[in-house]
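**Q** Return atomic coordinates for the entry below.
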Amino acid sequence: MTDRASTGAARARRYEDILVVTIDHPPVNALSAAVRADLAAAVRDAQADPQVRAIVLAGAGRNFIAGADIREFGKPPQPPALPDVCNQIEASAKPVVAVLHGAALGGGLEVALAAHYRIALPGARLGLPEVTLGLLPGAGGTQRAPRLMGAPAALDLMLSGKHLSADEALKAGLVDALAGESDALDAGLAYARQLLAMRAGPRRTRDAGAALADRPAALAAVDAAADRVAKTARGLFSPARIVEAVRAAIELPFDEGLRAERALFLQCLDSPQRAGLVHAFFAERETSKIPGLEQARPRRVERVGIVGGGTMGAGIAVSVLDAGLPVVMVEQDDAALERGRARVAQVYDLLAGKGRISADERAARLARFTGATGYDALADADLIVEAVYEDMDAKLAVFAQLDRVAKPGAVLATNTSYLDVDRIAAATRGPADVLGLHFFSPANVMKLLEVVVGSHTAPDTAATGFEFARRLRKIPVRAGVCDGFIGNRILATYRQAADMMMEDGASPYDIDAAVRAFGYPMGPYQMMDLAGGDIGWATRKRRAPTRDPALRYVQIADRLCERGWFGQKTGRGYYLYPDGARQGQPDPEVLAIVDAERARAGVSPRAFTQEEIQRRYLAAMINEAANVLREGVALRPSDIDVVAVSGYGFPRHRGGPLHYADSVGLPGILADLREYAKEDPAFWSPSPLLVELADAGRDFASLNRAA
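**A** Prediction:
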C-alpha cells in the first residue's frame, strides 16, 4: 500500500498496482469544485504512472457521490466542469472501476457511467433526479444511460427522478456486478484484481451499442415519452429537453450527442422553472431553522398514542408505524376501534398487494399497532396525537382526559386544521406540553406537517414536534396560532376570490381549468369535491357568528351542501360522479344554481379570461400570505412557499406564491390589488407588508435572507 497523494476532497492511494481514488467531501461527497479538481488530477496522474494498472473510484462515509454540491448553486461555475471530468475518466487508458454504495445520484451516477466498470454494494441507490430541479443530466448522463439500459428504461429513470436499488440497477444494465463485501474498498480492489486477471482493458460506455441496436424501437420509445410528457408535464420545461437529449443519443454520434445535451442543459439552466425548483429545494431545508430553538433538546419519543381512528387518525398511525414506532389507538367503542384498525390494515394490504412492502414487513408493522377504548391505555405514551373531528368542544373533552392520564413530560398534540391551539392547551394543567401537529390528508402520503407553536408551548415541546416530523420523513413548517394557521388561512382567502369570480360570471369549470393551466394538479372546485363539501360547510357555519359583515359572502357552496351534494363521496358536488367515477363531469344543475344565486345577489354576470382568473386567484393568495407573514404566523416567506407547494398543489416549478410574486414583480401585484379594491375594498385591501416592500423596491426574498 503506497500513498500517491493526500489531496483533501479526493485522496489517491496505491494498493500495489491499483490506484484507489476516494472522494471524501462530507457530509455526502457532493461534487464540489475541489472534488472535481482532485478527481481529475488523480486520473490524469495515474495515466503517467507505470506502476498503476487500474483505477478504483470509491466514496468515503455513507455514499459514493450524492450529486452536485448545493452550496455552489447560484455561483459562477468553477473549473473543471463535470462533463470534462467524466470524459477524462472515460478516456483513461487504464480500466476504471466505480464502486457504488449509498447514494450514487445525479452527477455522482454520471461519474460512474463514465467509468469502464461498475460494481454496487447492497443498499446502493442509483438515480438521475435532475428533473426535480428543472434540469437534465448534463455530464453525459442522457447519452451514456441509454447506451447501457436502453431508451425506455433510461427515459423512465430520468423523467421520474426515481432511485434504483442495487438489484434493480444490475437487472437494468447500469452496473456489472453486485459486491459480496460490505466494504467499498475491499469490493473495489477485489473486482479490479479480477478484471486485471482477465486482462480486461478499458470498456468505454460511449462505445456500447447493444441496448440501442434496435433503433426503430428506441425511437418509438422516445416518441411515446414525448407524447406522455406533452400530456402530463403540466408545462414543465426540462422533461421535454430530457426526451430531446435521449433522441440525440440514438440519432447522433456520441460527441455530437454530448454537444446537444450541453445545449439543452444550458436551456434548462436559464429557465425560470429551474429557479423556482431550486428555490423550493432550499426552502424545504430552511423550515427546521427556528429562532429560539437552537438550544432546545427534543424529548425522547418511543411510544405514540393516537386518539381517533378515522381517516386522519388511521393515516397518522400508518406514518408512525412506518417510522418504526409502536402505536396505541384509542377510540370511543369497540366498533369504532375495529373500523380504525381496518383502515390501518387496508393501507398495508394495498402496499403489500402492489409489492411495495413484503408480507413480513406488513406483519411487522401491524404487530406494533394496538388499540383500546379507554384513555388509560395512553399512560405510557411519550407523545399523543388527538385526531378527532374538527369541533372545539370535542377536542376540549379529549384534552381534559389526556391531562388526566398522560405521564409527566408527555407531549400532547392536536391535529386541528383551524382551531385555536391555545384554547385547547388551556384545557390542561400543562399548556407548555401542548402543540398543534396539522397533518394533511392522506396523512401517510402527504409530506407537509404544520407544527403549530402556541403562546405557552415550551421550546423542547416544539423541538419534539420538529424531530417527530423528521422521523416521520415529513417536511415540518412552524406556524403560529390563528384560524387556519398558514395553509388553510390562505386557502380560505383565495377560495373566496374564486367564489366571487364564480358569482360574478366565471363558471366553476372555467376557474378550475384556469388554475390547472397555471400548473395546479386540480382546481379549487375539484379539490372541494375530493375533500368533501361538508367539511368547508361546517367551517363556514362555525365562523358565521364572527363573520365580518363588510365582507362579501357567496352562498353557492351552501346551496349545494343543503342538497347533500358533498362531492365524490355523495356522487355529486360541483361535478357529477356517475357510478362512483373519480373523474367528475360538469353538471348543468350546478350552473342553474349558480345562475339563481347571481340573480338573488343582483349580479349581472360578465366574462372572465383565463389570465384574469389566474391573476385574481394569485393576487388574493399572495396578499393573504403577506398578511400571514406580517403577523408572524409564518416565520419567513420561504416557509409559506413550502406550505403551498407541499400541501396545497401550488406548482413546484413556480417556487411557491411568494417566490412567484417576486418573479413577476411586487409592483404589478400591488397594482392589481388596488384595481380590484375599487370594486370591493374590504376584500382586496393590500397588505401593509406588500405595500412596504413594493414602495421600497424590495422583494419577499429579502425577508428570507433576514430571517
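**Q** contacts, neighbours, all on C-alpha from now
**A** Will do.
**Q** Helices of the stretch 351-500 of the chain, residue ranges please.
**A** 359-367, 392-405, 421-425, 459-471, 487-504 (DSSP state H, counting those that start in this stretch).
**Q** I misspoke; the intended subject was the stretch 201-350 of the chain.
**A** Using DSSP H, counting those that start in this stretch, helices in the stretch 201-350 of the chain cover 215-232, 238-251, 254-269, 272-286, 311-322, 334-353.
**Q** which parts of the third one are buried?
**A** Yep, that's helix 254-269 we're talking about. 254, 257-258, 260-262, 264-265, 267-269 (16 or more other CA atoms under 10 Å).
**Q** can you check the fourth one too?
**A** The neighbour-count criterion (16+ other CA under 10 Å) identifies 272-281, 283-284, 286 as the buried residues of helix 272-286.
**Q** now for that helix, which elements pack on it?
**A** Applying 3 or more CA pairs under 8 Å, 6 or more residues apart in numbering; DSSP states H and E, we find helix 272-286 packed against helix 637-647, helix 657-664.
**Q** Please give the structure of this sequence too, so both can be compared:
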Amino acid sequence: MSDIVNYELRGPVAVLSMNKGPVNGLGAALRTAIADAMDRANADPAVQAIVLTGTPRAFSAGADITEFGTPNASREPNLRVVIDQIEGGAKPVVAAIAGQCLGGGLELALGCHFRVALPDAQLGLPEVKIGLLPGGGGTQRMPRLIGLEQAVNMVTLGNPAPAKNFAGTPLIDRVADGDVVAAAVAFAQELIAAKTPPRRTRALSVSHPQGESFLQFARNSVAQQAKGQIAPMKALEAVAASLTKSFDEGMRVEREGFMSLMASPESRALRHIFKAEHAASKIADLPAGTPLREIRKVGVIGAGTMGGGITMNFLNAGIPVVLLEMKQEALDKGLATIRRNYENSMKKGKLKPEQLEQRMALITGTLSYSDLSDVDLVIEAVFENMDVKKTVFETLDKTCKAGAILASNTSYLNLDRIASFTKRPTDVIGLHFFSPANIMKLLEVVRGDKTAKDV
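**A** Predicted structure coming up:
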C-alpha cells in the first residue's frame, strides 16, 4: 500500500488516510493511491464500510496545480474516475473532513456517500479565482446537496465557508466535536447496523419553485459583478444545467466549460499569478521549522499616506498599532485620514460601524519614541533621505526591546547601510509596501546581508 494513503482497519470499517504534504494535493500519485486503497477495501469481505480522510490541516485542498499542463494532469486515474469509483462502490463511504476541503478535494468528498466534518472545516469551490470552474462534478453534485441558490453562490463566488454552515443539509450529515475520524467511524458503524445502502449524490434531483426566474436573476448579478471575467458565467451555466438536464448531461456541460476555460488566456494568467504568489512564500535558504518571531504589537513611524496605509493593514488584521509622528498636527491629520477611509468603506457596505470603532480603538497615536519600547515590529515610513533614516534607526536601536524587528519602507536606499546605524543589524529588514498600502497586496521583502533568518 502507498505511503501517501494509510490503510487501517477499525473493526468492519476501513480507514483510508491521505497524507501527501502539505495539503493533500490531488496529483497523479495520490489519485492512484486512493484508487488502489478503495479497490483493496471493496475487495475485502471483512470490510463493510469505508472512511476516507486527510490530515488535521487538510482533507484535501484540491488539484495539484503544479501538474497543470503536464502529462500527470491527464494520467489515469483522473479525478473524475476516482470520484466515480468511490460513488459507484457497493460499500458506504464516509468522508471525515477537517481543515481545508477545497476544489477537487471537496469534489472528492462529494463523491463519498456521506460526510462528517469538524465545524470549522473549510468547504469551498474556489476554481473561479484562477479562471476555471469545478471540473470533478462539483457543479452537478453541489446543487443536489445544498440547493440551487447556495450552489450558484458557492461556485460563482468561490468563497469557502465553515462546515457548520451546512449542518442539516445532505452535504454534511454530522458535525463532529474532537476526533473527526473517530466520529466518522462511529457514523459508519451506525450505517452498518442499520444496513443503510450507499446514498449516491448523482441519483438526487435538483428542484426550485422558480428555477428559471432565479437563474435569470443570477445571470444578471454575475454579469454585473464579474465584469471582464468569463469563468463565473461559465460556472453559472454549468450549475444551471443541473436543473434541466440529467446528471450525465450536466457533467458534459461542466466538462466542456472546464476545457474551454483551461485554454483561455484569462485562466492561464490567473494560474501564473497563483503559482507566483505561492513561489514567493518559499525562500530557498530558509530551513523548514525556522521559528517565527511573534508579532502582537506594531509601531509605524510616519502618519502620511504610506504610514497610514501600513497602519490600516495591521488594524484590519486585529493587531494594535502605535503610530508615531513628530508634530501633533501631522498625527491628527493622519488619524483623521484613516478614519475617513474606514467611513468610506462603511458607506459602501464593506464595513460595519462597530468594526470601524474596533479598528480605530487599536491605534495609539504618539509623539514620543518611548511608546515604541514594547512593540514587536516597527516600520518606518519617513522621507527617503539617508540622514533622516540614520536618525530614526539610531533612535529605534536605543528604544526598542531586544528581538524587535526594525523595518524600513525604503524603495531604493541601501538596506545594509541603514542596518549599520544600529547595533543589531540582524534585526533589520526592508518591508516595501506599495501605495495605497491598505489596498495593494504586493509587499517587497528585502533582506540585508546580516538579516536573521527568523526575521
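**Q** The helices and strands packed on helix 272-286 of the first structure: which one's closest to Asp433 of the first structure?
**A** Nearest of those to Asp433 of the first structure, taken as CA to CA: helix 637-647 at 24.0 Å.
**Q** now the closest one, how far from the centre of its chain.
**A** Taking the mean of its C-alpha atoms, helix 637-647 of the first structure sits 10 Å from the chain's own mean (CA atoms, centre = their mean, to the nearest Å).
**Q** Provide the aligned range in the second structure for it.
**A** Using TM-score structural alignment, none of the residues of the second structure align to helix 637-647 of the first structure.
**Q** Just tell me what Gly135 of the second structure corresponds to in the first structure.
**A** Gly135 of the second structure maps onto Gly138 in the first structure, by TM-score structural alignment.
**Q** same question but for Ala58 of the second structure, I mixed them up
**A** Counting by TM-score structural alignment, Ala58 of the second structure corresponds to Asn63 in the first structure.
**Q** and the closest residue in space to its match that isn't next to it in sequence, how many neighbours does it have?
**A** Once flanking residues are discounted, Asn63 of the first structure sits nearest to Gly102: 4.2 Å by CA to CA, 6 or more residues apart in numbering. Residues lying near Gly102 of the first structure (other CA atoms under 10 Å) number 22.
**Q** Ser281 of the second structure versus the aligned partner of Gly102 of the first structure in the second structure, what's the distance?
**A** When the second structure is aligned by TM-score structural alignment, Gly102 of the first structure is paired with Gly99. Noted for Gly99 of the second structure: a distance of 20 Å to Ser281 of the second structure, by CA to CA, to the nearest Å.
**Q** I'd like a version of the helices of the stretch 351-500 of the first structure in JSON lines, one that adds mean neighbour count and distance to Thr311 of the first structure as further columns.
**A** Output for the helices of the stretch 351-500 of the first structure, formatted as JSON lines (neighbours: other CA atoms under 10 Å; distance: least, CA to CA, whole Å):
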{"stretch": "helix 359-367", "mean neighbour count": "15", "distance to Thr311 of the first structure": "17"}
{"stretch": "helix 392-405", "mean neighbour count": "17", "distance to Thr311 of the first structure": "17"}
{"stretch": "helix 421-425", "mean neighbour count": "23", "distance to Thr311 of the first structure": "21"}
{"stretch": "helix 459-471", "mean neighbour count": "22", "distance to Thr311 of the first structure": "19"}
{"stretch": "helix 487-504", "mean neighbour count": "21", "distance to Thr311 of the first structure": "19"}
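**Q** Present these as JSON lines; the columns should include distance to Leu196 of the first structure.
**A** Formatted as JSON lines, those follow (distance: least, CA to CA, whole Å):
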{"stretch": "helix 359-367", "distance to Leu196 of the first structure": "42"}
{"stretch": "helix 392-405", "distance to Leu196 of the first structure": "68"}
{"stretch": "helix 421-425", "distance to Leu196 of the first structure": "67"}
{"stretch": "helix 459-471", "distance to Leu196 of the first structure": "45"}
{"stretch": "helix 487-504", "distance to Leu196 of the first structure": "60"}
